[in-house]
Each structure stands twice: as C-alpha cells, then as structure tokens.
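*Asks:* I would like to see how this sequence folds:
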Amino acid sequence: MTKRTTLQACAVAAGLALATGCATSSQTPQTAATPTPAPTATASLAPTTTGSATTAQEGVGINLADLDRSVAPCEDFYRFSGGNWLKNNPVPSYASRWGPRNLLSDRIQLQLRQILDEAAANRSAAKGSNLQKVGDFYAAAMDTVAIEKAGITPLKPELDRIAAIKDLKGVQDEIIRQKFLQTGSFFRAGVEVDEKKSTQYTIGFNQGGITLPNRDYYFKQDARTEAIRGAYRKYLTNMFGLLGDDQATAQKNAAAVERIETRLAKASRAPVELRDPQANYNKLTVAELQKRYPTLNPQRLLSALQLGAAKEVNVGQPAFFEELDKVLQTEPVGDLKTYLRWHLVRSVSAGLPKAYVEETFRYNQILAGTKQQLTRWKRMLAATDGTLGEAFGQLYVDKAFSPAAKQKALDMLANIKASMAEHIQTNTWMSEPTKAEALKKLNALKVKIGYPDKWKDYSALKISRESLVRNLLAAREWDYRQDLKKYGGPIDRNEWGMTPPTINAYYNPPMNEIVFPAGYLQPPFFDPNADDAVNYGAIGGVMGHEMTHGFDDQGRQYDAAGNLRDWWTPSDAAEFTKRAAVVGRQYSAFSPLDSVFVNGKLTMGENLADFAGLTVVYKALQKQLDKQYGVGKRPLIDGFTPEQRFFLSWAQLRRSNIRPEALRQQILTDPHSPDQYRTIGPLMNMPQFYEAFGCQPGQKMVRADDDRAKIW
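*Replies:* All right, here's what the predicted structure looks like:
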C-alpha cells in the first residue's frame, strides 16, 4: 500500500496467516534441468522424477490439501490454488472477511494478549514506564464494570464545554479543541512533509468531517446505499437518545448532523480524484487563507495549535474549505454544536458503556455484514496497539522477531532491488534520461524492517487505570501535540507509520521509503525455514509490490528525494500512461458481484504494484535459484517446480472469503482490488506464469498478446 502523509490514517490490516498444519508430503525433492510445466488437466499434477536427487527444503508453506484439482490452473488459478480452502473456511460470525491474514492475526493476537495480561496483572511496574502504561491502559479497557458504572461521566467535561457554546467564537474554540482530541470533525489539520520540498515540514489542511465511508454514500440512490443511509440515521438518532435526548430531539439532531455532513460530502473530492497528488498540493499564505476562509479563522486556529509562526499552509482541497467556511457561516450555532457533540461521542464510542458499543456495532453490521461483535479482549488489544503502539510494540518484538529473520528479509530485499534495477536498465520503452532518474530514485530508496531504530518516548503521557475514555483522550492529545512539535524542525526519518505487530507494509512517497513491520514478517508470509520459491512468492511479492509503488501512477510523480517533481520526459510519461491504461481497463472489467465492477482507476496504483512487483520478484528468484542450484537446475517439491511454487505461494496468501456487504464497501472505498483479482490479474499478463503451468492461448488465464499489459 502507499502511505499518504497528511494525518491520513494508515490502513492497519488486522489479519494473519498459517504455516502450521500444512498438508505437505514427505516426497524427496527432485531436480529437473528446466522447469516442468504442470499439465492443464490438473488431476494429474503428480511428482516428476526427471533429473538427479538434490537436497532442498521440504514443502513448507504450500498447503496441498487446499488445492482444487478439479479446476485447471490455466482456467482459474485462484480456485486451483485455494478452492478447497475457500470451501472449508467460511467467514466467522464476528468477521466480514476471512483469509490467511486473519489466521496469522489470531496467532499474533494470542502472543499479544499474553503480554497484555501479564502487564495488566503487574501492579508493581515502575511508574511512568512503558510496562506501566500498557498494563494500566489495557486493565482500564477490560474493566467493563467500572465503564458501566461511570457511564458518560468521563466525557462530561468535554460535553459541558460544547453545551456552553453561545456563538461562532465558541464553535471555533471547540473546533480547535477537537483537533487536539482527533475526533475527525469538519476537516483534518496537521504537520506533514512538504511534498515539493521534502527536506522540511509544512502544515496540511484536508477534507474530512463525515461519518459514512466516503462522499458517494451520501448521494448514490441504489437500494444498498439507501439501506446504509437508513442505518446511519438510526445510529445517529439512537446515540443521541443514549446521551439523553428525547425521541423528537434525537431525530432533529440526527437530521442536523446529516445535513451538515451532506454539505461537506458534496464539496469533497471523490476517492479517484484524491489519488492526484498534484491536485492535492495547493500552497496558500496564511494571509490568503484568512481572506478565503474568514469564518474558519485560520490565523486564530494556527495560533491556538502553536503554529502561529507558519507563513503558509497546503490546502489539499480548496473547494471543500470554501464550503466549510459557508457551513460555519450559515448553519445555526445550535446545529454546529450538535455536530461537534456527535463527532466527539462517535470517536470514543468504543470506550463507553455497552449500549454505545452495541449501537456502533449495529451500524457497522449493515456496512460490512458482520454477524457478531468481536470479543472484547481483541477489540481492546487493537485499541492498545492504536494508542500505545510503540510502547506495546517494544514488548512484542523482544519475543517475536529475531535478528536472523531481519537479516534474511534484508537479503531478499537486496536481491529484489537488484532485479528492479535490471528491469529499469533493460526497459525497451523508457529513454536514457528517465532511466537515469529512475535508477537514482531506486538507489536512494530507504528500507525499514521490523521495528524503529529509535522508539517513541511516551514519558510525558500519563495513563492510569481510572478510565478508558480519559486515557484515549489523553493519548490523542499527547500524540497530536507531538505531531505539532515537528513543525520547523528537521525531518524525522526514523518515524514509522505502522506499529511493529501490524500485518501490513507501505511505501511512503515523500520519504521514498518502504516499511515492513515485524507482524508481517511471520509465517506464512515470511518463514526463514521455507524454500526460496515460497518466500519470494509470499513476502517477496509484498516487497516487490511496495518497491514498485515508487514507480506506479502516483509514486512515479515523486523524485529520488521524495519531491513531487516531474522527472519523466513527455514521451516516456505518455508511454507509461498508455501502458497503465491497459491495466485499468482489465481490472474495470472484473465483476465480483452482479452489476458491481472493480474501479480500475481507484485501484490503479495497487494493481500496477502487484503486476510490476511480481514481475521483478520472479526475476530475482530466478537469479537466486541459479546461484543456489546451478543455471537451469530446479528442485521439485511435491511435484511442483520452484516457479510453480512461487505462483502458488502468491495465490495461497491472497485467498479469502468476504461477505457481499464488505465486498461492495471495498469496491467503493478501497484502493486494493478484491483478493481474487489481485491473485489472477497480474498472472494473466505474465508469460512466466504461462510457461510455469503450460498454459495455452485460448485458456482463461492467458490474455491475447494485444490485450496483455507490458510495463516492466
């Protein structure tokens, strides 16, 4: 994934994987002079015995029992590689999707729970230590008796502050207060790397302030979206009822929130439009900002945020702020207070009594189709990770991530980086000046593996066992103040956008860095004991994906230093756009549900990274195999060549079942394509896949030459 840097939350994938219990045979590996294609009639995929015996890793990581051999790999590789797993692993009632990430997540969560239980039981931890803070936070989060007894009381000082507002100045004061509390009201504001001068920080203002997933949910007229809006209105009304409003008042207040949010949504850019970094870069002086948006009063806002020395601000979406200024000018103060009250309560609902939690879950049920609330310890574990991520993460990596595993991952990345350099150098459509800039960018790429070299200092943050809500608000304010302190100082290149247990990775364009938390570097995504084909197809595919994000339709707009600068010749840029458009058309034709199609423009960057990354990693694997076994010699494990195991590993880690509601939401909001298309989409363009499995023209996994995407 690509990390955007304007206080935009990183998607933290709370899923995990398997490596235990794989149904692999004890077949002695064999060596063949060249890869042996698997027959297209898959029932006969049996071990091959040509060549001489060699000592290779046993089949760790590929689960043979998961294969559906009734499906030909060249007809539907997604079903072939994991069809039996899909049949035997329905989505649990507490989840909206289910796949290897979830299985790995369950395993990591058990490790993390033990850490948290021990920390919570430790009443003698040194006051102010990470152990004390983590233990007290989790203890308060799990004390449901105290939470029920306290009711809304811990939030009362903030609610009283809103209730006391009498005029626009009071509204402005509360907007400032809620920026510190990170409630998500109205818009996002914070310190970010200046994308056109990446050696310094700037201030960014960006659209926000809505409850539904994005602007389209406020306007689409289909039955599914109408049902979601109905659930949203009920959610608003019932939450206001819990806060003490009578039914008529609650309905009136819900309507006020919806009206204000609809105005904000109408002025917001759509997800595809937000993918244009040039359009999101609009520097204004503070004087210009004040003139354009006087009711928002940016000068006063910046001063209160301790950013009064700022001379300019990057306004991501100017039209949004024009409408926001009108909203503040024209909406009744009482309705603005209601809106602010809603976003305060919504943002901390997970820390409130059971009735608030259940109302939030009922709304989310309609969005994602989940049948049952996730057990409390898992929810509070996630809250601890989200609030004290690096304090908690330090305790985790001591147990879960060895120096040897880190070195193995770094070695793989070095091989993949060398392969990427070769792909750039041998590219047939890119001119020499553009190649030189591309190589310069690749050479400057920074890699972060496992956990930060320098951990966050939480010493100024006070956490107690008294109240989960108070802990949440205190941590948010501390975190926001830490962010504000960066302004005017040097770029912090040690900062991480994900916590160590996270099962995800990202590329950060202004920093030109790729980041792989320790949680992702676990079996089956990464297993130091697995054969290279499995590791290169699994975590290697992720490494190639993140690395080539620097050269996708968004990432390519940033140079080696992370500056938003066009370093492409016009003809090279036009050729890239033409080739990328082929990928866009391909994915826009994929339809996972009736009348629902993948958005090839929204998912363009992730699709390009999948395709380019897999191509680059495949070449890196070939070099590794030649080095290990000799040129052209390949071990056979369970009847599969390394090339076949590479593609099987890629596919088996992307198999997942997903509820229709969650799939529809993903299509509308997520820049990643559904897993089945992430699996087959790149392979349908790769002659290397056709060769590995003996695919022939006319089979569904084989695209005609004039329909095939060719980029790297």
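
*Asks:* contacts and neighbour counts: CA atoms only from here.
*Replies:* OK.

*Asks:* buried ones in the helix or strand where residue 507 lies?
*Replies:* Following DSSP states H and E, one finds residue 507 within strand 506-508. Within strand 506-508, the residues that count as buried by 16 or more other Cα atoms under 10 Å are 506-508.

*Asks:* Following that strand in sequence, what is the next regular element?
*Replies:* strand 513-517.

*Asks:* Please generate a structure for the following sequence too, so the two can be compared:
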Amino acid sequence: MRILLLAATSAIAMSVAASALAAEPAKPMYGAWGVDLTARDTTVSPGTDFNKHANGAWEARTQIPADQAAAGVGYDVFNRSQEQLRTLIETADASTQIGGLYKSFTNEAQVEAIDDKPLKADLAKIAALGSKTDFALAMGRAHGGFGADIFSLDIYPDAKTPEINTIYVGQSGLGLPDRDYYLTDAFKPQLAAYTAFIERALTMAGYANPAKLAADVVAFETAIAKASWAVADRRDIDKIYNPTSIADLKTYAPNFPWSDYLTAAGMPGLTKVVLGEKTAVRDIAKVYDETPLETLKAWQAFHLVEEASPYLSKRFVDSRFEYVKVLSGQSALRPRWKRGVGLVDSTVGEVVGQTYVAKYFPPSSKAQMVELIANLKTAMAKRIEQAPWMSPATKAEAQTKLSKMKVMVGYPDKWRDYSGLKIDVADLYGNVSRSRAFEWAYSLNDLGKPVDAGKWAMTPQTVNAYNGGLENKIVFPAGILQAPYFDPAADPAVNYGAIGAVIGHEISHGFDDQGRKIDAKGALRDWWTPEDSKRFEAQAEILGKQYDQYEPVPGAKINGKLTMGENIADLAGLQVAIDAYHASLKGKPAPVIDGMTGDQRLFLAFAQAWQSKERDDSLKQQMASDPHSPSSFRVVGPTRNVDAWYAAFGVKPGEAYYLAPEARSRVW
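*Replies:* Now for the predicted structure:
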C-alpha cells in the first residue's frame, strides 16, 4: 500500500548542504512558488501527454547517473536525505552503534584483509547437514541470520482478530524478483546472468562442479516458480488469509517437518498459522521433498554467499554487481559511503532517526502537515458522502472507518530500544548477522501478543509513506516531507498537488479494492452491500482496462489487475487533494500566479511529484513485480479521469489522452 517503492540497492541526484536545510527556508526550494517551470515542455499540450508537458524538458536534459536505475524527484529527495544522514553518521564516534557500524563497513582495508573468513564457518554448517530434516531446521534458523528459506514467515495482525499478532506462512525461495523471470522469454538475459552468478558464487564457496550445481539450483527455483502464485493474485486479501491448524497443515503439506521447522525459527508450541498462498505452500513443500539434498545444500550455500556479498571483500561485491546491473541497467556500483549509510539506516534506523528529525524536521512542519491531513480527511469524508454508487449503509461504515483512521506524522511517539544489539567496529559480517538475529527476535516478541499500533514500519528518514491496513492508520515519515513533496514556503496549491495527493492516496487505500474489505477495527469483513460492490467494481474495471493499454516499454504493458489498488489510490488521492484545496480557499478565488490558475498549479505540482526517467530493465522489473505503475502513467492515468483537469487546461476531443466524460472512471 506504499506510494513509493525504492529498492535498497538503488537511490531515489541532488546534494544540498545539510546546514542549509536545518532551518525552515525563507522561499520555496523550486522556482518562485514551488514548481520548476523549466522542467516543462510547453510544445506538448497537456492533453497530448501531460507528463511530457510537465516534465519533458527535464527528461530531455537529464542523464541517469551510472549508479542508479532511474533519476527523478524521488531519487533527488532520497539522495538529499542520504547526504543529511551522512553528516550525522560520519561524525558519530566508533564507540557508538552508529559510528561503529558505519566504520566497520567503510574500513575497506579491514574488509579486504578479512575476505571470506567469516563466511567459511556458515558454509561449513551447510555442508554438515546430513538430512532433509536437518536442512529444514537450518532454514528455520536462517530467519535470524544469513540464509534463505522456501517459505516466508511474517508476523502481522490477524486479519480476523486484528488486535492480536499471528504468524503468516507464505511462498518464498526465489532469488530473482518474480516467478516470470523463470517462466517467460522476456527475462532470458536476467536468468542467464543469475545462473552465471550462482556458478561464480559456488566457485568462490569452494564447491566442485559449480556449473552443474548452478543448473540444478536454477531448476529447483524454476519448479518453485511454477508452484508460486502470480503477484497479482497475491494482492487479494481474501485469497491469502487461510488460518490452518498445525495438525491440518501436516496433512495438507506432508513430508515437511512443520513443528520442528517452526520451533527452529523460534516459535515452539504453535497450534495454528495463517497460510498465505495456500496451494503454493503445499506444492513448494512437494518440490522440496522431491529435490536431492545435494541440490538443496548448493541452493542454500549460494544464497548465503549472495546475501553476505555486500559485507565481504571486493571480489564478492563485484561478482554480485555483475548480476545486479543486468537486472537494473545500472553500470556503476553506488559509492561505498552511500552503501554504508544505507546499512546504518536499515540496521539502527530509529537511533539515527532521533537525531535526524531534531535537525531536519521542525515542529512547524509537523503542525502544518497535521493540519493538511485533517483537511484531506474532511475532503474524503465529503467525497464518501457524495459518492453516487455507495448506499447510505455503506457510507456510514466508511465514515466510521475514516474517523477512526489514525494519523502518524514525522516520527514515532516512542522510540525503539537497540541496547541489546552488539556492534563491533572490527566485525562487519558479525554486525550484520547479529542485526538480523536482533530484528527477528524483535518480530517474534510480538507473536501472540496485542498489536502495538504505535510501532512504525518505516524509519523517520524514509522517503515513503504507507497505509497500515489492518491497523487502520496512515504514516508519513519526515523523510518524504521535503520539497518538492512538501515545502512550507510553497504556494498552497503546490503542497495540495504534491503531498496532498500523497495523503489522499494513503487515506483512500482504506477504501480501494482491498482496503474496502477491512473494517474500522482493521478486521477482514465485507461491509459493503452487494450492489455497492458491483458498482464499485464496474468503475474499477474501467480504470483497469485503461492501464492495461499503457506500454511504458515496447512490448511490455502495465498489468491493470496487479496495479489496481495503487491506481485507484492515485486517482482518489488527486481527487481528494483538489477538493481539499478548493475548500481551503473558503469561497475566495485562487490567485493567478505566472499566468497560471490554482488548479493548473496543483496539477503541475502533482505531475512533477512523479517526475522520473527510468532504464528499460528497471521498468521491466517494476512491471513484473511491483503493484505501482511506472511514474509517467501515475501522472497520465489519474489526470485523464479527473473532470477538473480538463477544465483547467482546456483539453479537447481528439487529443491523445482525452476521455469522453462517460468513459472516465468514477471509482472515487
């Protein structure tokens, strides 16, 4: 349900001196009122391609940095945040968790001297496994360290009793981003690069006949891919909620030591689990049972090397990057300091986050955001009330859910305690391994206990936002609350078009094709009338068919089913942002600035918030596995369904993206 998906190995490139950001700016960061007018290509009319109109000149002059999969606003803000974090992290003393971890990563001479010594002990443990049962237990233990598992284990609120956390068991076991990478010709180059990487890794791990074993590992993962569900089907919350007793699980998916495996993962005495991709779990267990132990051990050894490679010597880092660059199209590895900052951020994020928000997120920004969110919630309430396809009973339930939706801005009220995590400046591999064990123990501590709604799934410095789904909350970290998403000095129309649409997006996730199945308490319950459902689904289908026709890369179209929830939220977020902006004018006309009306400025800010230029390989990966549409169609797709956009720019029939009023989706 997140509005941005930024891979840990990529960056979202503009450096800004940290000292200049410590205080609230006296003027907007972009242009005279918050938008970069030089980014536009005014030779392209809004109706021909609104993304090109808003961002075409920027796209023409922008080169994607060699160490990035794309360039754009998201990357600019991410890189700015990384520079901000760098100033905090590099000055931390080596005796602290922040300083010790960062220095253990950036001391290249030390890492090179250690080479693969830490890896050898873990490889020896894999080699010593004498049976399939031993191997299953090792997979369970891998959740607390390096290593892979054919199943996912996640602790979340129970969808039927959302006040209590439970364990979800789902499909896993693939090294490539999605099952399609194994099963379709479109990804043959990536599969070949992956196979070559496996062979290199097994060679470095000391295995004899690595070429044969690499082929066996790929065959094993291909069998898992065939058993796995398509990513679009995994979005359906009804399909992925399958509570099952351990006794029934043993019957449903036999020949796998479930109780011992779960005990090894740190969950002894479980009587039930929730199965996600139910048939996939059964069929993957069967694939496992039919696979020789030798292949399984080679598979685990490869994944150990792959996961550990970023924390080993240069030969391991380079070998892994030879594969990664085929996936993303990047031609250069990110600088070591960026990778080090990323490690600290992902390991002790709330420790560094406390200093980050104190320096870069003033109380005035939080207050302004809280007010903005309240305005957006009011606008959403009005839109619910006026929805022609929603019955009074469903409207009442929707209003209750909206009123109880918790709002979290900037940073958590209570910070995490990391005192139990040992960091050794001379032991990078051990630091990462201990961090993984620490995080798994942190998750296990929630199992079977009441849900703590105050916990955050993102650090304060994250450039992202999310809807908590089963917790009925929306979260906006300080990291995303920077220009051009949010600029305290910008024209209000700009903030409504950028961060306002993001806020509306997250609010509306509570009422999209999956959020509508969750009630005000966060429970999985169908609270819509059958007639409302039919009318909603008819409008959603109109939107889905539009996205099915978009072709960001020649030969690769967007999957409207996979991206449905995010597309609905993009459209709803923009609609709600417009309503809230109009309400904020309190009946007065919006000022005209640089010859542009308030609505025109809002739509332009919305488009520039999705400003992005991607490599083709990165786009293909996104479309195969990501529920978000490519950025250009997060501009075009929503706007052409909004009546106010046509009025603002005078879009007429005959223009490329014109839709007749009756052809526009009225899903929200």
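
*Asks:* Quick TM-score on the pair, please.
*Replies:* TM-score of the superposed chains, computed with TM-score structural alignment, normalised by the length of structure 2, equals 0.95; 655 aligned residues with a Cα RMSD of 1.9 Å.

*Asks:* circling back to that earlier point, give me the contact list for the strand holding residue 507 of structure 1.
*Replies:* With contact meaning Cα atoms under 8 Å, 6 or more residues apart in numbering, strand 506-508 of structure 1 is reached by 1-5, 513-516, 546-547, 549-550.

*Asks:* next one: stretch 699-712 of structure 1
*Replies:* 73-77, 423-424, 427, 576, 579-580, 582-583, 612, 615-616, 680, 683-685, 690, 695-698.

*Asks:* okay, how far is it across that stretch, tip to tip?
*Replies:* One end of stretch 699-712 of structure 1 sits 24 Å from the other (Cα to Cα, to the nearest Å).

*Asks:* Now check residue 262 of structure 1 against structure 2: what is it aligned to?
*Replies:* With TM-score structural alignment as the criterion, residue 262 of structure 1 lines up with residue 222 in structure 2.

*Asks:* Ok, residue 195 of structure 1 next?
*Replies:* By TM-score structural alignment, residue 195 of structure 1 lines up with residue 159.

*Asks:* next one: residue 291 of structure 1
*Replies:* For residue 291 of structure 1, the aligned residue in structure 2 is residue 251 (criterion: TM-score structural alignment).

*Asks:* One more: residue 178 of structure 1?
*Replies:* When structure 2 is aligned by TM-score structural alignment, residue 178 of structure 1 is paired with residue 142.

*Asks:* Shouldn't residue 447 of structure 1 be within a helix?
*Replies:* No. Remark: residue 447 of structure 1 does not belong to a helix; assigned using DSSP: H, G, I helix; E, B strand; the rest coil, it is strand.

*Asks:* excluding its backbone neighbours, what's nearest it?
*Replies:* Take residue 447 of structure 1 and drop its neighbours on the chain: the residue closest to it by Cα to Cα, 6 or more residues apart in numbering is residue 514, 5.2 Å away.

*Asks:* post-alignment, stretch 366-377 of structure 2 versus structure 1, mean distance?
*Replies:* On superposition with structure 1, the mean distance recorded for stretch 366-377 of structure 2 (mean Cα distance after the TM-score superposition for structure 1) is 0.3 Å.

*Asks:* Now do that stretch: which range of structure 1 does it align onto?
*Replies:* With TM-score structural alignment as the criterion, stretch 366-377 of structure 2 aligns to 406-417.

*Asks:* that older thread, list the contacts for the residue nearest to residue 447 of structure 1?
*Replies:* By Cα under 8 Å, 6+ apart, the contact list for residue 514 of structure 1 reads 445-448, 505-508, 546-547.

*Asks:* Need those residues in JSON lines (columns: distance to residue 711 of structure 1).
*Replies:* Converted to JSON lines, the contacts of residue 514 of structure 1 look like this (distance: Cα to Cα, whole Å):
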{"residue": "445", "distance to residue 711 of structure 1": "20"}
{"residue": "446", "distance to residue 711 of structure 1": "24"}
{"residue": "447", "distance to residue 711 of structure 1": "24"}
{"residue": "448", "distance to residue 711 of structure 1": "27"}
{"residue": "505", "distance to residue 711 of structure 1": "23"}
{"residue": "506", "distance to residue 711 of structure 1": "21"}
{"residue": "507", "distance to residue 711 of structure 1": "20"}
{"residue": "508", "distance to residue 711 of structure 1": "22"}
{"residue": "546", "distance to residue 711 of structure 1": "16"}
{"residue": "547", "distance to residue 711 of structure 1": "15"}
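
*Asks:* quick one on the thing from earlier: ok, now which ones touch the match of residue 195 of structure 1?
*Replies:* Counting by Cα under 8 Å, 6+ apart, residue 159 of structure 2 has contacts 241, 470, 522-524.

*Asks:* are any of those buried, and which?
*Replies:* 241, 470, 522-524.

*Asks:* so which of those residues comes closest to residue 606 of structure 2?
*Replies:* Using Cα to Cα, residue 470 is the member of those that lies nearest residue 606 of structure 2, at 28.3 Å.

*Asks:* doesn't residue 522 make contact with the closest one?
*Replies:* Yes. Residue 470 of structure 2 is within contact range of residue 522, at 4.2 Å (criterion: Cα atoms under 8 Å).

*Asks:* thinking again about what came up before, out of the contacts of residue 514 of structure 1, what pair is the most spread apart?
*Replies:* 445 and 505 (14.9 Å).

*Asks:* Which of the two has more residues huddled nearby?
*Replies:* Between residue 445 of structure 1 and residue 505, counted using other Cα atoms under 10 Å, residue 505 has the larger neighbour count: 28 against 20.

*Asks:* so how far is residue 550 of structure 1 from that one?
*Replies:* 14 Å.
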